[in-house]
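Asks: can't give you the sequence, but here's the structure:
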């Protein structure tokens, strides 16, 4: 699909509003179950808004269209965030939002490609997405497709050996149609990612593996958009990675301040408060 068919060209809704909508939908889904990986969804919303409404080529009414860019959710427990953007993009109907995590729902709490339109892979165990992305990118190359493969992974996946095996393979095959997106929120189940197994110096590592690397503030939409554009336009025949430093629970300050945010605890009476606080920051 050409540039003129990208979703950003079909709508006057700003990326700021898209990101806000994604955050709101994620909170509403979290309220349905009383739990969920809300911190990650709020933090990565700006990246998802720029991906789906600026960078990616897709057709909402035909999620399996052959000419689409592929968006892989390696980090399967971010499913609530992906469902929110798929609804915002019109791939999933919003009236299914109250079914999140229910029996027979198309939106299980951990993402499953066989259930959900627009979900390319079943992500997790962690560290598998980039290897799958390499295979997809190779296949598209051999079909002479102009499509890109985007792989969203967590900073915790940087501690998986399979990630770096895939990184070597991508550089070896000069996969300039592959863009890896790393959500670096510095949180894992057991504590800060940098304290569990530090991947720093991260940019130098990716570059040493033969990748073009950018590192930006993942909650600065202008910077996020510029990074997507630079990755896509890079003339060098090499894979590209963007490391996004994001803030867990972004947009809901009383949740941002919590010490444990990997699976942030939200009390029953706090969902409405979180939505109200988010509403106060709604873009004009």
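Replies: Sure, I can see it. This is a predicted model, so every value here is computed, not measured.
Asks: use CA for all of it now, contacts and neighbours both
Replies: OK.
Asks: max-length helix in the protein?
Replies: helix 15-33 (DSSP state H).
Asks: who's in contact with it?
Replies: In this structure, residues lying in contact with helix 15-33 by Cα atoms under 8 Å, 6 or more residues apart in numbering are 36-38, 41-42, 45-46, 48-50, 53, 80-81, 83-85, 88, 97-101, 221, 251, 268, 271, 274-275, 278, 282-283.
Asks: distance from the chain centre to it, please.
Replies: Its chain's C-alpha centre and that of helix 15-33 lie 14 Å apart, by Cα atoms, centre = their mean, to the nearest Å.
Asks: likewise stretch 273-284?
Replies: The answer for stretch 273-284 is 22 Å, by Cα atoms, centre = their mean.
Asks: the spatially closest residue to residue 197 that is not a sequence neighbour: neighbour count?
Replies: Nearest non-adjacent residue to residue 197, counting by Cα to Cα, 6 or more residues apart in numbering: residue 159, 6.4 Å away. For residue 159, the neighbour count with other Cα atoms under 10 Å is 17.
Asks: how near is residue 159 to residue 153?
Replies: Distance of residue 159 to residue 153, given as Cα to Cα, to the nearest Å: 12 Å.
Asks: and for residue 11?
Replies: Here the criterion is Cα to Cα. By it, residue 11 lies 28 Å from residue 153.
Asks: which one's more surrounded, those two?
Replies: Between residue 11 and residue 153, counted using other Cα under 10 Å, residue 153 has the larger neighbour count: 28 against 9.
Asks: quick check, that one in a strand?
Replies: Yes. Counting by DSSP: H, G, I helix; E, B strand; the rest coil, residue 153 falls inside a strand.
Asks: go ahead and confirm it touches residue 181.
Replies: Yes. When contacts are counted by Cα atoms under 8 Å, residue 153 is listed as touching residue 181 (6.2 Å).
Asks: residue 179 in helix, strand or coil?
Replies: The three-state label given to residue 179 by three-state DSSP is strand.
Asks: that one: what's it in contact with?
Replies: With contacts defined as Cα under 8 Å, 6+ apart, residue 179 is in contact with 148, 149, 150, 151, 231, 239, 240, 241, 242.
Asks: below is structure B, check it against A:
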């Protein structure tokens, strides 16, 4: 049974670490890191089998952050899970730091795949999931995509592949916050209706509120019961979720908070206002 309040508090902690490290770095992606915090929290603190003391455990579930620019949310959850000391988060994007702007699997334990070239993560997740099947390992693969990212053609080739090979140990999630670097996704290159497209490609599809912890964990649980099909969870989210001055604002896609904005953000997050 999931402890919802525990998960909500962990997501709040993730958001605090995200805004702190981005402010310290002076650059990075605020909006998409914050919008994914609830999803990533549910994966690492509820659903996924993983062991920070043994990051290469053969039976672990795998997580692929296809939208690699949201690296701060991955670094935060790995630190809070115990993969490395939380003090390292303050080195984000510094020269010679292992915490660069996009995750590197050779730098930090717990990172499965180096990502950042958008559109490629779902293909990688397919390969990992197929490899697990060949090795008769029952572990699952989770892949987090951005809604701007799914404008990439390779995503749809990967969607076809996952359906064709009935990769039912794969669960992909779209962080559907409706904004990308150049504006609204629907204006840049409309990908709607996302649900119908993935259904047409042969996927099992759920649409949820990506900030409602009950809905997130229920969808993850249900996805695990689906056989013969991959699952896509379309998680409707808010860019910059958790901090009122960032929410729904496209300029915070790739802009770090100022120190003044950090004070506002920490006050809201510590008081649980959002």
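Replies: Thanks, I have the structure now. Values in this document were obtained by computation on a predicted structure and should not be read as measured data.
Asks: that older thread, residues in the second structure aligned with the longest helix of the first structure?
Replies: Counting by TM-score structural alignment, helix 15-33 of the first structure pairs with residues 7-25 of the second structure.
Asks: the matching stretch vs the first structure, average distance?
Replies: Here the mean offset of stretch 7-25 of the second structure against the first structure after fitting is 0.8 Å, by mean Cα distance after the TM-score superposition for the first structure.
Asks: can you list the buried residues in that stretch?
Replies: Judged by neighbour count (16 or more other Cα atoms under 10 Å), stretch 7-25 of the second structure contains these buried residues: 7-25.
Asks: same thing with stretch 230-244 of the second structure?
Replies: 230-243.
Asks: now do stretch 209-228 of the second structure
Replies: 210, 211, 212, 213, 214, 215, 216, 217, 219, 220, 223, 224.
Asks: closest to residue 128 of the second structure out of these?
Replies: Using Cα to Cα, residue 224 comes nearest to residue 128 of the second structure of those, at 16.6 Å.
Asks: just tell me what that closest one corresponds to in the first structure.
Replies: In the first structure, residue 224 of the second structure lines up with residue 232, judged by TM-score structural alignment.
Asks: which strands and helices lie in contact with the host helix or strand of its match?
Replies: Taking DSSP states H and E as the definition, residue 232 of the first structure sits inside helix 221-233. Packing contacts for helix 221-233 of the first structure, counted by 3 or more Cα pairs under 8 Å, 6 or more residues apart in numbering; DSSP states H and E, involve helix 38-50, strand 212-217, strand 240-245.
Asks: superposed on the second structure, where does it end up, distance-wise?
Replies: Using mean Cα distance after the TM-score superposition for the first structure, the mean distance for helix 221-233 of the first structure is 0.9 Å.
Asks: how far does that helix sit from the chain's center?
Replies: For helix 221-233 of the first structure, the distance to the chain centre is 15 Å (Cα atoms, centre = their mean).
Asks: any idea how far the counterpart of residue 48 of the second structure in the first structure lies from residue 69 of the first structure?
Replies: In the first structure, the residue paired with residue 48 of the second structure is residue 56, using TM-score structural alignment. Shown here: residue 56 of the first structure relative to residue 69 of the first structure, a distance of 6 Å by Cα to Cα.
Asks: now residue 41 of the first structure
Replies: Distance from residue 41 of the first structure to residue 69 of the first structure, by Cα to Cα: 22 Å.
Asks: which of the two has more neighbours?
Replies: Shown here are residue 41 of the first structure and residue 69; by other Cα under 10 Å, residue 41 has more neighbours (29 against 22).
Asks: what sits closest to the more buried one if chain neighbours are left out?
Replies: Spatial nearest neighbour of residue 41 of the first structure, excluding adjacent residues (Cα to Cα, 6+ apart): residue 81 at 4.5 Å.
Asks: and that neighbour, what pairs with it in the second structure?
Replies: Looks like residue 81 of the first structure aligns to residue 73 there (TM-score structural alignment).
Asks: contacts only, for the residue most central in space within the second structure.
Replies: Centroid-nearest residue in the second structure: residue 144, 4.4 Å away (criterion: Cα atoms, centre = their mean). For residue 144 of the second structure, the contact set (Cα under 8 Å, 6+ apart) comprises 63, 64, 65, 66, 67, 172, 173, 174, 175.
Asks: from the residues you listed, which two are the most distant?
Replies: Farthest apart among the contacts of residue 144 of the second structure - using Cα to Cα - are 63 and 175, which lie 14.4 Å from each other.
Asks: now do the strands in the stretch 1-150 of the second structure.
Replies: Here the stretch 1-150 of the second structure has its strands, by DSSP state E, counting those that start in this stretch, at 62-65, 141-146.
Asks: for these, give me JSON lines that also has distance to residue 203 of the second structure.
Replies: Output for those, formatted as JSON lines (distance: least, Cα to Cα, whole Å):
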{"stretch": "strand 62-65", "distance to residue 203 of the second structure": "19"}
{"stretch": "strand 141-146", "distance to residue 203 of the second structure": "14"}
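Asks: what's the closest of these to residue 193 of the second structure?
Replies: Comparing these by Cα to Cα, strand 141-146 comes nearest, at 14.8 Å.
Asks: what range does the closest one cover in the first structure?
Replies: In the comparison with the first structure, strand 141-146 of the second structure aligns to the range 149-154 (TM-score structural alignment).
Asks: check the mean deviation of the matching stretch from the second structure.
Replies: Relative to the second structure, stretch 149-154 of the first structure is 0.7 Å off (mean Cα distance after the TM-score superposition for the first structure).
Asks: which non-adjacent residue is nearest residue 271 of the first structure?
Replies: residue 31 (6.0 Å).
Asks: gap between the one you found and residue 98 of the first structure?
Replies: Taking Cα to Cα, one finds residue 31 of the first structure at 9 Å from residue 98 of the first structure.
Asks: now swap in residue 245 of the first structure and tell me
Replies: In terms of Cα to Cα, residue 245 of the first structure sits 31 Å off from residue 98 of the first structure.
Asks: ditto for residue 218 of the first structure
Replies: 29 Å.
Asks: same question, residue 247 of the first structure
Replies: To residue 98 of the first structure, residue 247 of the first structure is 27 Å away according to Cα to Cα.
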